[in-house]
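Undergrad: Attaching a predicted model along with its sequence, questions to come.
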Amino acid sequence: MTVTKEEVRVHAGELAEKIKEFIHEGNIRRIFVKNVHGHTVLEVPVTVGVVAFIAAPVVTAVGALAALAAEWSIEVERDEQGDGTA
C-alpha cells in the first residue's frame, strides 16, 4: 500500500464542506488545513473506525477557522493500493 498526497485550494465558504467530503471518502489517512502561507493550522488523523465520531467536531473547528481567512488549502494523505486505485 502506498500513501499519496493531494492538495486543493478552497475559499472559506467551501472549507467545511470539502473537509466533510474528504472524511467520508474512507481512504484518507490525514487531513491538513493550511493557511495561504503554507503553514498547517489544523491536522486531523482520520481512522476508518472513528469517521462518524470525529466528523462533527472537526467540521465545527473548520468552520471557526474559515472565518479567519478568505482562502485555505487542504492537503490529504490517502492510502492507495499497489495498482494505483484507492
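TA: Okay, I see it.

Undergrad: from here on, contacts and neighbour counts on C-alpha atoms
TA: Noted.

Undergrad: Show me which positions of whichever strand or helix holds Ala55 end up buried.
TA: Secondary structure assigned from DSSP states H and E places Ala55 in helix 51-66. Neighbour counts using 16 or more other CA atoms under 10 Å place 51, 55, 58-59, 62-63, 65-66 of helix 51-66 among the buried residues.

Undergrad: here's the one I want to compare it with:
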Amino acid sequence: MSIEQKTEARLRGEALVDKVRQLIHEGNVRRLIIKNDKGHTVMEIPVTAGVVAAIAAPVVTAIGAIAALAVDWSIEVERQGEQP
C-alpha cells in the first residue's frame, strides 16, 4: 500500500529553478505546487515517470521566468511512497 507525503520548502530565484529541476528527476515525486510569497498557487506540475523528459525543459524554463518576479517562493512537494 502506498501513502502520500507532503513537504514544503521556501526558496528564491535560481535556487527555486535548481530545486524544481532536482525534484523532477526524482522518481517518487507526484506533484509540485509553486506558491508565491502570499501563499497563492502560481503553478501546479504533475510529475509522472513517463513524461519527465518531455516536460522537464519547458517547465524549468517557465519556472526560471517566474522566479524573477517575487522575492520568496514556496514549493509544496507531494511524494508517493511505500507505507512502512
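TA: The structure has been received and is ready for your questions. Because the structure is a prediction, the values reported are computed rather than measured.

Undergrad: Any chance of TSV for the buried residues of helix 51-66 of structure 1, columns distance to Lys34 of structure 1?
TA: Below are these laid out as TSV (distance: CA to CA, whole Å):
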residue	distance to Lys34 of structure 1
Val51	21
Ala55	18
Val58	15
Val59	15
Val62	11
Gly63	14
Leu65	10
Ala66	11
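
Undergrad: right, and the pair among the residues you listed with maximum separation?
TA: Val51 and Ala66 (21.2 Å; CA to CA).

Undergrad: what sits against the residue positioned nearest the centre of structure 2?
TA: Geometric centre of structure 2, nearest residue: Leu32, 3.3 Å, by CA atoms, centre = their mean. Neighbour list for Leu32 of structure 2: 20, 44-47, 75-78 [criterion: CA atoms under 8 Å, 6 or more residues apart in numbering].

Undergrad: hmm, which of those are the buried ones?
TA: Using 16+ other CA under 10 Å as the burial test, the contacts of Leu32 of structure 2 include 20, 47, 75-78 as buried.

Undergrad: which one of the residues you listed sits closest to Pro84 of structure 2?
TA: Glu78 (17.2 Å).

Undergrad: Apart from its chain neighbours, what residue comes closest to that closest one?
TA: Counting by CA to CA, 6 or more residues apart in numbering, Lys6 is the residue found nearest to Glu78 of structure 2 once chain neighbours are left out, at 4.6 Å.

Undergrad: Am I right that the one you found is in contact with Gln80?
TA: No: Lys6 of structure 2 is beyond contact range of Gln80, at 9.1 Å (criterion: CA atoms under 8 Å).

Undergrad: So between those two, which is more surrounded?
TA: Gln80 (16 against 13; other CA atoms under 10 Å).
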